[in-house]
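**Student:** Sharing a model that was predicted from the sequence below.
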Amino acid sequence: MIQFLLNRELRTEQRLDPNVTVLNYLREHVGKPGTKEGCASGDCGACTVVVGELDGDSIRYRTLNSCLTFVSSLHGKQLISVEDLKHDGKLHSVQQAMVDCHGSQCGFCTPGFVMSLFALQKNSDGHDEAPHRKAKAQEALAGNLCRCTGYRPILDAAEQSCCQAKPDQFDARQAETIAQLRAIAPKDIAELNSGDKRCLVPLTVADLADLYSSHPEARLLAGGTDLALEVTQFQRALPVMIYVGNVAEMKRIERFDERLEIGAATALTDCAEALSAEYPDFGELLHRFASLQIRNQGTLGGNIGNASPIGDTPPLLIALGARIVLRKGENTRTLALEDYFLDYRVTARQEGEFIEKIIVPRASSRQAFRAYKVSKRLDDDISAVCAAFNLRIEDGVVTDARVAFGGMAAIPKRAAACEQALLGATWSQTVIERACAALAEDFTPLSDFRASKEYRLLTAQNLLRKYFLELQAPEVETRVTAYV
């Protein structure tokens, strides 16, 4: 069985279909229809809820897309929906701000906006300067769409609710909620089982390895932002899942002298904080990866494991020389990330093997790393081309070159001919043009609805030129902001 708090009510579930999403659980199982379904794919934010987790002696609140979240992932946590905000007959301050600022029109998207504002308020101290406050509000609301185009008053509501925040019932009952969460903290392997479908919830890497060896047919569930689409979009039930989000060892970020070790189940939100300290471009790109709701759920291991040719993190990690640790039972092996991808959606992972951690070299002052994402929208969009360049230039000569692209082949891939054209050469415009020509030897991209093959190749070449210009004149850098 699993246990979680529905606001303050203890819920225990055992015979529930593990394919039930939090959205459908709220609407159909507990009679809370305030949370709305807009797209069932994590794009519109109408289904936004807030999940609270213990973080030491406090509670960390994060927004999630309930349409992509399976109920099993709530084990040991607190779920807050829009119905829980009103208290003693009075609207919560974020709801009142939406009223005062006329932020609701048709109202369908409003519950999602309200929940994003609630989390924003909980994660704000009210002392930020106006530009920073505005940027945080825009980031928090970027995953919520309003078809009535009411963004200006909604941003006004964000300003009011964060600047004029008052203690609420969640603050008053925080100690009580912490005690409840500690009482239901997972202590052993949990399971949801509806008879023909099951989801197992291990607590340790050893438990996960044992379960996956016993059930190699199981689908590993971390953030679920990709896996859940099989249920919500393709109507395919998943018979066996193993949820890895409660494995604490796989959610750690450990810092060593020469490397970072990032657990595969670490949310992209947390990865951004760690990686941006080493590689600012990596952090900036993760801010454009997707909405905050998706980044709160999606994991670094998941973005690698699904082996998409347009995943944003693999090209950057490959350019940095990252490695992954794969585990099967008690055995582990370490593999260069570039060797993990074999063909379209085909990887070197063996049956019963899973990604345990990602090893990323720490930044060196001798290397120049830059990353660029080209997409049709600036925010919350899939890349047409994603490029990462990591060169070492000593005394005007390129002594090391790692260049990787996503969206240019069936897999995230290094540009071997391009690298060869750069290695040992004098850093100059002439050499860059030679390396640009070599990209045509490295890639024969496809045309699809995001971009034509000609556009992709020209864009890849232009991004290399952009990299050269930025290193020549760093004061005019416009990194990571490229879009069609």
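**Tutor:** Now that the structure is in, tell me what you want to look at. Please read all numbers here as calculations on a predicted model, not as lab measurements.
**Student:** C-alpha only now, for contacts and for neighbours.
**Tutor:** OK.
**Student:** Now do the strands in the stretch 201-350 of the chain.
**Tutor:** 219-221, 240-243, 253-255, 259-263, 323-328, 331-336, 341-343, 346-347 (DSSP state E, counting those that start in this stretch).
**Student:** what's the burial count for the residue lying closest to G301 once chain neighbours are set aside?
**Tutor:** In space, and not counting its chain neighbours, G301 is closest to A264: 4.0 Å by C-alpha to C-alpha, 6 or more residues apart in numbering. Using other C-alpha atoms under 10 Å, A264 has 29 neighbouring residues.
**Student:** returning to what we had before: go through the strands of the stretch 201-350 of the chain and name the closest to H132.
**Tutor:** With C-alpha to C-alpha as the criterion, H132 lies closest to strand 253-255 of the strands of the stretch 201-350 of the chain, at 26.4 Å.
**Student:** who touches the closest one?
**Tutor:** Strand 253-255 is contacted from outside by 260-263, 266, 271, 274, using C-alpha atoms under 8 Å, 6 or more residues apart in numbering.
**Student:** cool, and stretch 162-178?
**Tutor:** Residues contacting stretch 162-178 (C-alpha under 8 Å, 6+ apart): 8, 54, 57-59, 87, 92-93, 120-121, 124-127.
**Student:** okay, now the one to match up with it:
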Amino acid sequence: MRKSIKFVRDGKAVELTNVAPNETLLDYLRLREGSCGTKEGCGEGDCGACTVAVGSIKDGQLKYQAVNSCIQLLGMLDGKEIITVDDLSKGQNGMHPVQDAMLKHHGSQCGFCTPGIVMSLFTLYHTEKVADRNSINNQLAGNLCRCTGYRPIIDAALESCTGNAEDRFAESAATTTALLKKLDDGKDLFVGDEERFFAAPASISSLAALYETHPDAVIVAGATDVGLWITKQLRDLPKIIHLGRAKELDLIQNTSNEIIIGASATYAQASDSLSSIDPDIAEIIRRIGSTQVRASGTIGGNIANGSPIGDSPPLMIALDAKLALQKGDKTREINIEDFFVDYGKQDRTAGEFVRHVRVPKLASNQTLRSYKISKRFDQDISALLAAFRLTHENGVIKEARIAFGGMAATPKRATKTEKALVGLNLNNPEGWQQASQTLEQDFKPMSDMRASAQYRMDAAKGLVIKALHETAGTPTTSTRVIGIREAM
């Protein structure tokens, strides 16, 4: 067992033994290191002012991802490289190419958001792909700027992010890779004592044993939600167990008939596999948070959190996914819809954790449709999320699975509406209308800051009709992808 965290800063290994379980990466950078180029804006992972780049080894290569340092716990950076805006021009004649392009195109005015924007573009600069307007817009969706209108920032990105990284970080990639591999010692991490600690087990068996001993600990994967407990609710979490070093938990198995996603696999990691099921899934994932959030947030965490407005549970329920839970050396598998018992309550006993989710692929006679309704198109919490899996033959619906988030205290199936759809001819629009009215028997939605109960019900009815209409004349994949882009 190792009792210190280790990471790479400015080409050197840093080792810390005095790491509080609640200490964030942003606080470490600003308060301990004095690297104040990284700014604190919202403190909840929305504005992107605190964005830094995190380097890690993926498939044997050094890759950089943008993350929100305000909600990243410092212990989670064990075994990673941390790059901030303060580092970009060190040891160079002049500024980094991204900074230079931002200056040339007047991409900064008040400047508060600029460090985060530069770091988001730094990771895009290192993707080895020529950036276009779509990729730049996606990359910057998590960086809010109220001064520039984004046009000069996009112009700067188009000029600098050409797929050919030529900076000191690219030149030292081999050295950094070797250093990161050396830090990966395979040991369990435990910093603190039995009453207050940050732990990161290196295997599932170590995780299970530790969580059985400390069932009151908070399990953290990406901290995109737990981070807000600390920064916004000001909660003190004395015991934190991080899943990120248990390597078996981030595996993704893509077979001919299903996809198995480990509990610590991020949205960024799982996106391609899940998107292969259907283009609608690709678009829902693209709108889950920002690039920074998807680089940290996990599907397992989104499910385990049990929020009634989580975006992935309705999709998983509609696809008839199974959830594997583990306690000690015993594992059980349940239907994912049965995991959500009531508001804030899940079918998970003390010391039991989510191990993986098993997602079936679509059969040849099945169609998936999913829609997210939110006030802001990008990076906003859903007022309503609907997912439909319809099995049909010769224009007649044989089976339906419909799930909604935001309509009840938990993500929930519309079982009465499902029954109303079975036997319905897809060429019968009058039947669509009648079936959609059945939603009033399935749900009594609430009113809150995101939407009124009436709006939710009317929108849900409309989405039932939309799903049936699209299924009746299912467009090709390429047509649907083009439609998604045009809608952006």
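**Tutor:** Looks like it arrived, so ask away. Note that the structure is predicted; figures quoted are calculated from it, not measured.
**Student:** Output the strands of the stretch 201-350 of structure 1 in JSON lines; the columns should cover mean neighbour count.
**Tutor:** Formatted as JSON lines, those follow (neighbours: other C-alpha atoms under 10 Å):
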{"stretch": "strand 219-221", "mean neighbour count": "21"}
{"stretch": "strand 240-243", "mean neighbour count": "23"}
{"stretch": "strand 253-255", "mean neighbour count": "14"}
{"stretch": "strand 259-263", "mean neighbour count": "22"}
{"stretch": "strand 323-328", "mean neighbour count": "21"}
{"stretch": "strand 331-336", "mean neighbour count": "14"}
{"stretch": "strand 341-343", "mean neighbour count": "18"}
{"stretch": "strand 346-347", "mean neighbour count": "16"}
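**Student:** In TSV: these, plus distance to L285 of structure 1.
**Tutor:** Shown next, in TSV, are these (distance: least, C-alpha to C-alpha, whole Å):
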stretch	distance to L285 of structure 1
strand 219-221	24
strand 240-243	27
strand 253-255	19
strand 259-263	17
strand 323-328	20
strand 331-336	22
strand 341-343	21
strand 346-347	24
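**Student:** To A183 of structure 1, which of those lies closest?
**Tutor:** Shortest separation from A183 of structure 1 across those is recorded for strand 240-243, at 20.9 Å, computed as C-alpha to C-alpha.
**Student:** so where in structure 2 does the closest one end up aligned?
**Tutor:** Here strand 240-243 of structure 1 aligns to structure 2 at residues 239-242, judged by TM-score structural alignment.
**Student:** Surely A400 of structure 2 is in contact with V422?
**Tutor:** Yes - counting by C-alpha atoms under 8 Å, V422 is a contact partner of A400 of structure 2 at 6.7 Å.
**Student:** Same drill for the two, tell me which one is more crowded.
**Tutor:** More crowded of A400 of structure 2 and V422, by other C-alpha under 10 Å: A400, with 22 against 17.
**Student:** Over to the more buried one. Which of the three states is it?
**Tutor:** strand (DSSP: H, G, I helix; E, B strand; the rest coil).
**Student:** And A199 of structure 2, how far from S370 of structure 2?
**Tutor:** Distance, A199 of structure 2 to S370 of structure 2, by C-alpha to C-alpha, to the nearest Å: 37 Å.
**Student:** which residue is nearest the middle of structure 1?
**Tutor:** By C-alpha atoms, centre = their mean, the mean C-alpha position of structure 1 lies nearest to R295, the distance being 2.9 Å.
**Student:** do you know how far the equivalent of that one over in structure 2 is from A403 of structure 2?
**Tutor:** Matched by TM-score structural alignment, R295 of structure 1 corresponds to R294 in structure 2. From R294 of structure 2 over to A403 of structure 2 the distance is 23 Å, taken as C-alpha to C-alpha.
**Student:** do S160 of structure 2 as well
**Tutor:** Where A403 of structure 2 is concerned, S160 of structure 2 sits at a distance of 43 Å (C-alpha to C-alpha).
**Student:** who has more neighbours, A199 and S370 of structure 2?
**Tutor:** For A199 of structure 2 versus S370, the count of surrounding residues by other C-alpha under 10 Å is larger for A199: 29 against 23.
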